[in-house]
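Student: Fold the following and give me the result.
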Amino acid sequence: MNIDFKMLCNQVTAVGFVPRGVVKSVLDGLIDSLKTYMEIGASVSLGEFGTFRPSFGCKSQVEEGEVGADTLRNRKIIFTPGSLLKDMINKVSIQKLDTANKNNTVPPSSGGEGGGESPDPTL
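Tutor: As a prediction, the model looks like this:
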C-alpha cells in the first residue's frame, strides 16, 4: 500500500483538526527547509520522529589532489527513525495469512430475517 501526499494531508487534517490547506503549507515548508539545510550538509532532527541527513560516497583516490566534486557518487538521504517510530515498529503485531484454507469466511447469521446477530468482522 502506498499513501500519497494528498491522502497524508487529508489524514493529518482529520486527526489534527487543522484545515487541509494549512497542513499542505506546513508540509511543503518542512520539505523546503529540509532541502535548504541538507544542501549545506546539515542533519535535520524532527524530534521523536527521526533525523534526515545527507550522505555521499566517494571514489577512492590515490592522491589528495585528485579528490573533487566529480569523484562524489552514491548521493542519498538517510533517515534514522526516532523513538516514536522505533517504539511503533517494535510493537507491531504480525500474523500469517493462511491462504491455503479456503474456509476462512465468516458464517452467515442464523435466525432468519433481522432476528440473528451480525458476525463479528474482527474474527
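Student: contacts, neighbours, all on C-alpha from now
Tutor: Will do.
Student: Quick check, Tyr37 in contact with Val44.
Tutor: Yes - Tyr37 lies in contact with Val44 (Cα atoms under 8 Å); the separation is 7.1 Å.
Student: roughly how far apart are the residue nearest to the spatial centre of the chain and Ala69?
Tutor: Centroid-nearest residue in the chain, with Cα atoms, centre = their mean: Ile3, separated by 8.6 Å. For Ile3, the distance to Ala69 (Cα to Cα, to the nearest Å) stands at 36 Å.
Student: Phe49 now?
Tutor: Relative to Ala69, and taking Cα to Cα, Phe49 is found at 32 Å.
Student: one more, for comparison:
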Amino acid sequence: MPVFYKVVKIKTPLSKDGKKEMYYPRVASRKKEGINDLAERISDVSSFNKGDVIGILEVFTQLIPTLLKNNTSVELGELGTFSLHISAEGVDEEEKVNRYRIKKSKIAFRPSNRLKNELNTIDYRKIPK
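Tutor: As a prediction, the model looks like this:
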C-alpha cells in the first residue's frame, strides 16, 4: 500500500541560495489506529483473544514510562528501542553542571535495522491536485 504525500510551501529565511520559500513533501492522509484496532489485528493472526491483547497492551503502555524513569532502555526485539534523553543548558565549568540545568526529558525511539530496511521499501505517491 502506498504512502501518500502532499506538497507544502515553507518559508526558509536561512536558505543558502537566497530563496524565501521552498516546496517540500509531507506525509498526508495519515490514518490512526488505537489499542482496540491493534488488539483486533493481533487477535486475528494469533490464538489470543482481543480482551487479553488489550489487557497486555494497556499494561505495556503503563510499564514503558516506569522503566524509562528507572533509567532502563526498553528493547522490543525486531521493532527497536525506547530510551530516555535529556536536553540541558550548557555551562563553561564542569562544577556548574547539576540537575537544575536539565530543561526537559524526551523519549527517543531507535528503530531496529530490520524496521529501517522495511521502511526503505515504501512506495511514495503524490496526492493529485
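Student: Can you give the structural similarity as a TM-score?
Tutor: TM-score for the superposed pair, counting by TM-score structural alignment, normalised by the length of the first structure: 0.68. Supporting figures: 99 aligned residues with a Cα RMSD of 1.9 Å.
Student: just to revisit the earlier point, tell me which of Phe49 and Ala69 of the first structure has more neighbours.
Tutor: Phe49 (15 against 8; other Cα atoms under 10 Å).
Student: looking at the alignment, what does that one pair up with in the second structure?
Tutor: Taking TM-score structural alignment, the alignment pairs Phe49 of the first structure with Leu79 from the second structure.
Student: Its match - nearest residue in space that isn't next to it in sequence?
Tutor: Ser112 (5.5 Å; Cα to Cα, 6 or more residues apart in numbering).
Student: Trace that neighbour over to the first structure, please.
Tutor: Per TM-score structural alignment, Ser112 of the second structure is aligned with Gly82.
Student: quick one: that match and Thr51 touch, right?
Tutor: Yes - using Cα under 8 Å, Gly82 of the first structure is in contact with Thr51, at 7.0 Å.
Student: Counting neighbours, which bits of the top helix by length along the second structure end up buried?
Tutor: Determined from DSSP state H, the single longest helix within the second structure is helix 50-69. By 16 or more other Cα atoms under 10 Å, the buried positions in helix 50-69 of the second structure come out as 50, 53-54, 57, 64-65, 68.
Student: okay if I get those as CSV plus distance to Ala39 of the second structure?
Tutor: Converted to CSV, these look like this (distance: Cα to Cα, whole Å):
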residue, distance to Ala39 of the second structure
Lys50, 5
Val53, 5
Ile54, 6
Leu57, 8
Ile64, 18
Pro65, 21
Leu68, 24
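Student: What is the nearest of the residues you listed to Arg125 of the second structure?
Tutor: Leu57 (32.5 Å; Cα to Cα).
Student: Compute the distance between the residue mapped onto the closest one from the first structure and Lys76 of the first structure, please.
Tutor: The alignment partner of Leu57 of the second structure in the first structure, by TM-score structural alignment, is Leu27. Noted for Leu27 of the first structure: a distance of 21 Å to Lys76 of the first structure, by Cα to Cα.
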